[in-house]
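1. My questions concern the predicted model and sequence given below.
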Amino acid sequence: MNFSHVVIVMGVAGTGKSIIGALLAEKVGVPYAEGDDLHPAANVAKMASGVPLSDEDRWPWLDLVGEWARGRAGSGGVVTCSALRRVYRDRLREAAPGVAFVHLAGERALIEGRMRERGGHFMPVALLDSQFALLEGLGEDEAGVTVGVEGSPGEIVERAVGALREC
């Protein structure tokens, strides 16, 4: 893969999508967008209160993420988006054909520990189980790679870049 494609960094809350996405974009020299910033205020309020989003809540947000990705087609970019279900990724691919995914994956205990250590994020640990319940890993026919979240952010980014180059 060359880095003129758009990469969507996906995974459950707490996997480090924001930091890995920003570092990945910096490493390969493309623009970065924080997908959480594209959520409507009502979605953020709902999650902050401990209520999982419904598909109806997610569709407009996924459309905004897809619109950003479509706008970077051919020149590259990295955007974060949980993209937990195949149907969500299909919607993103429909908006921006050619995107590739980096699925950040790890053990629940590790991810929960990281969520407890971070501050200032609207997503409570209480929603982690609902995230894992929705998660559908990348299918063999989906462009992308799965990268473990063990190690430092720099190590994770290096593994992601290496895996993407082979994809």
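-> Received the coordinates, thanks.

2. C-alpha only now, for contacts and for neighbours.
-> Will do.

3. Beyond the host helix or strand of residue 114, next helix or strand please.
-> Secondary-structure assignment from DSSP states H and E places residue 114 in helix 108-117. Per DSSP H and E, the first helix or strand lying C-terminal to helix 108-117 is helix 128-134.

4. Now do that following helix: distance to the chain's middle.
-> In terms of Cα atoms, centre = their mean, to the nearest Å, the centre of helix 128-134 is found 14 Å from the chain centre.

5. which other residues reach that helix?
-> 12, 13, 52, 84, 85, 112 (Cα atoms under 8 Å, 6 or more residues apart in numbering).

6. residues of the helix holding residue 114 that come out buried?
-> 111, 112, 114, 115 (16 or more other Cα atoms under 10 Å).

7. for stretch 54-64, same thing?
-> Result for stretch 54-64 [16+ other Cα under 10 Å]: buried residues 61, 62, 63, 64.

8. of those, closest to residue 164?
-> Residue 164 lies nearest to residue 62 out of those, by Cα to Cα, at 22.7 Å.

9. so after the helix or strand containing the closest one, what's the next helix or strand?
-> In this assignment (DSSP H and E), residue 62 forms part of helix 55-71. Tracing the chain past helix 55-71, the next element assigned as helix or strand by DSSP H and E is strand 77-80.

10. who are the neighbours of that following strand, in terms of helices and strands?
-> strand 6-10, helix 17-28, strand 32-33, helix 55-71 (3 or more Cα pairs under 8 Å, 6 or more residues apart in numbering; DSSP states H and E).

11. what about the ones you listed, which gets the closest to residue 125?
-> Between residue 125 and the helices and strands packed on strand 77-80, the tightest spacing by Cα to Cα is seen for helix 17-28, at 15.6 Å.

12. structure B:
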Amino acid sequence: MNHPITALVIMGVAGCGKTCVSEALCQLSGATAIEGDSFHPAANIEKMSAGIPLNDEDRAGWLDSLCDELRRIDALGQRPVLTCSALKHIYRERLRSALPGLGFVFLELTPEVAAERVSHRPGHFMPATLIESQFATLESPKGEPLTLALNASIHSVDELAVQAHLWWLEHGLKRAS
């Protein structure tokens, strides 16, 4: 490993618990949460709301905005924790290029559990009908450097956050001064 992990991306398909785990992890670690969904341009939100999956072109500007925000939070001396689906290897590499030492926590779950969770999520633009396309796009990060895979189907949010926090501590999390 060239760099200690100084920032994290909580990644996975819709419904895996990225936001909940990020919030719990930030409470444990004193890190700063970045909600990736809030950086989607209106066109992406409209497309997903209509049940149309995003493509690489749709995600390009969004990923650039996330890279900028990771660098901005890091430059403030804070430890960022970004929620982002990061479904493809090329997306993860784009995010890694923004910040040396960026680690990934992959929240795995089954398509059935994801669909069930998303169908009961109030007020979100991502319909359960897009779950299948997310799994079709997903390139598992297992085996990539600085990546921890956790089963989000069987662990509670708190358990996932604690596991991610301990892993981060082991791989370079610096305590706030």
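-> That came through fine. This structure is a prediction, so every number in the text was calculated from the model and none was measured.

13. Can you name the two of the contacts of helix 128-134 of structure 1 that sit furthest apart?
-> Checking those with Cα to Cα, the most distant pair is 85 and 112, at 20.2 Å.

14. okay if I get the buried residues of stretch 54-64 of structure 1 as a markdown table plus distance to residue 80 of structure 1?
-> Converted to a markdown table, these look like this (distance: Cα to Cα, whole Å):
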| residue | distance to residue 80 of structure 1 |
| --- | --- |
| 61 | 12 |
| 62 | 11 |
| 63 | 13 |
| 64 | 12 |
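
15. ok, so of those residues, who is nearest residue 29 of structure 1?
-> residue 64 (22.5 Å).

16. just to revisit the earlier point, now what about the helix holding residue 62 of structure 1, what contacts it?
-> 6, 35, 38-40, 43, 77, 79, 81, 88, 91-93, 95-97, 99.

17. In strands, which of those fall?
-> Cross-referencing the contacts of helix 55-71 of structure 1 against strands under DSSP state E gives 6, 77, 79.

18. ok, now which ones touch the second one?
-> So the one you mean is residue 77 of structure 1. Residue 77 of structure 1 touches 3, 4, 5, 6, 7, 25, 30, 31, 32, 33, 69, counting by Cα under 8 Å, 6+ apart.

19. and the second one, helix, strand or coil?
-> With DSSP: H, G, I helix; E, B strand; the rest coil as the basis, the three-state label of residue 4 of structure 1 is coil.

20. And for it, the neighbour number?
-> 16 (other Cα atoms under 10 Å).

21. any idea how far residue 129 of structure 1 is from it?
-> Going from residue 4 of structure 1 to residue 129 of structure 1 by Cα to Cα, to the nearest Å gives 35 Å.

22. swap in residue 74 of structure 1?
-> For residue 74 of structure 1, the distance to residue 129 of structure 1 equals 37 Å [Cα to Cα].

23. And for residue 144 of structure 1?
-> Taken as Cα to Cα, the span from residue 144 of structure 1 to residue 129 of structure 1 is 24 Å.

24. same question, residue 119 of structure 1
-> For residue 119 of structure 1 relative to residue 129 of structure 1 (Cα to Cα), the value is 19 Å.

25. So between those two, which is more surrounded?
-> Higher neighbour count among residue 119 of structure 1 and residue 129: residue 129, with 14 against 8, using other Cα under 10 Å.

26. Trace the more buried one over to structure 2, please.
-> Using TM-score structural alignment, the equivalent of residue 129 of structure 1 in structure 2 is residue 132.

27. Am I right that residue 140 of structure 2 is in a helix?
-> No. Residue 140 of structure 2 is assigned coil when assessed by three-state DSSP, not a helix.

28. List the residues that contact it.
-> Residue 140 of structure 2 is in contact with 87, 88, 89, counting by Cα under 8 Å, 6+ apart.

29. Turn the residues you listed into a markdown table, including distance to residue 139 of structure 2.
-> Below are these laid out as a markdown table (distance: Cα to Cα, whole Å):
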| residue | distance to residue 139 of structure 2 |
| --- | --- |
| 87 | 6 |
| 88 | 5 |
| 89 | 6 |
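
30. okay, now residue 22 of structure 1: neighbour count?
-> Neighbour number of residue 22 of structure 1 under other Cα under 10 Å is 20.

31. The one 4 residues further on too?
-> Using other Cα under 10 Å, residue 26 of structure 1 has 14 neighbouring residues.

32. separation between residue 166 of structure 1 and residue 122 of structure 1?
-> Computed as Cα to Cα, the residue 166 of structure 1 to residue 122 of structure 1 distance reads 35 Å.
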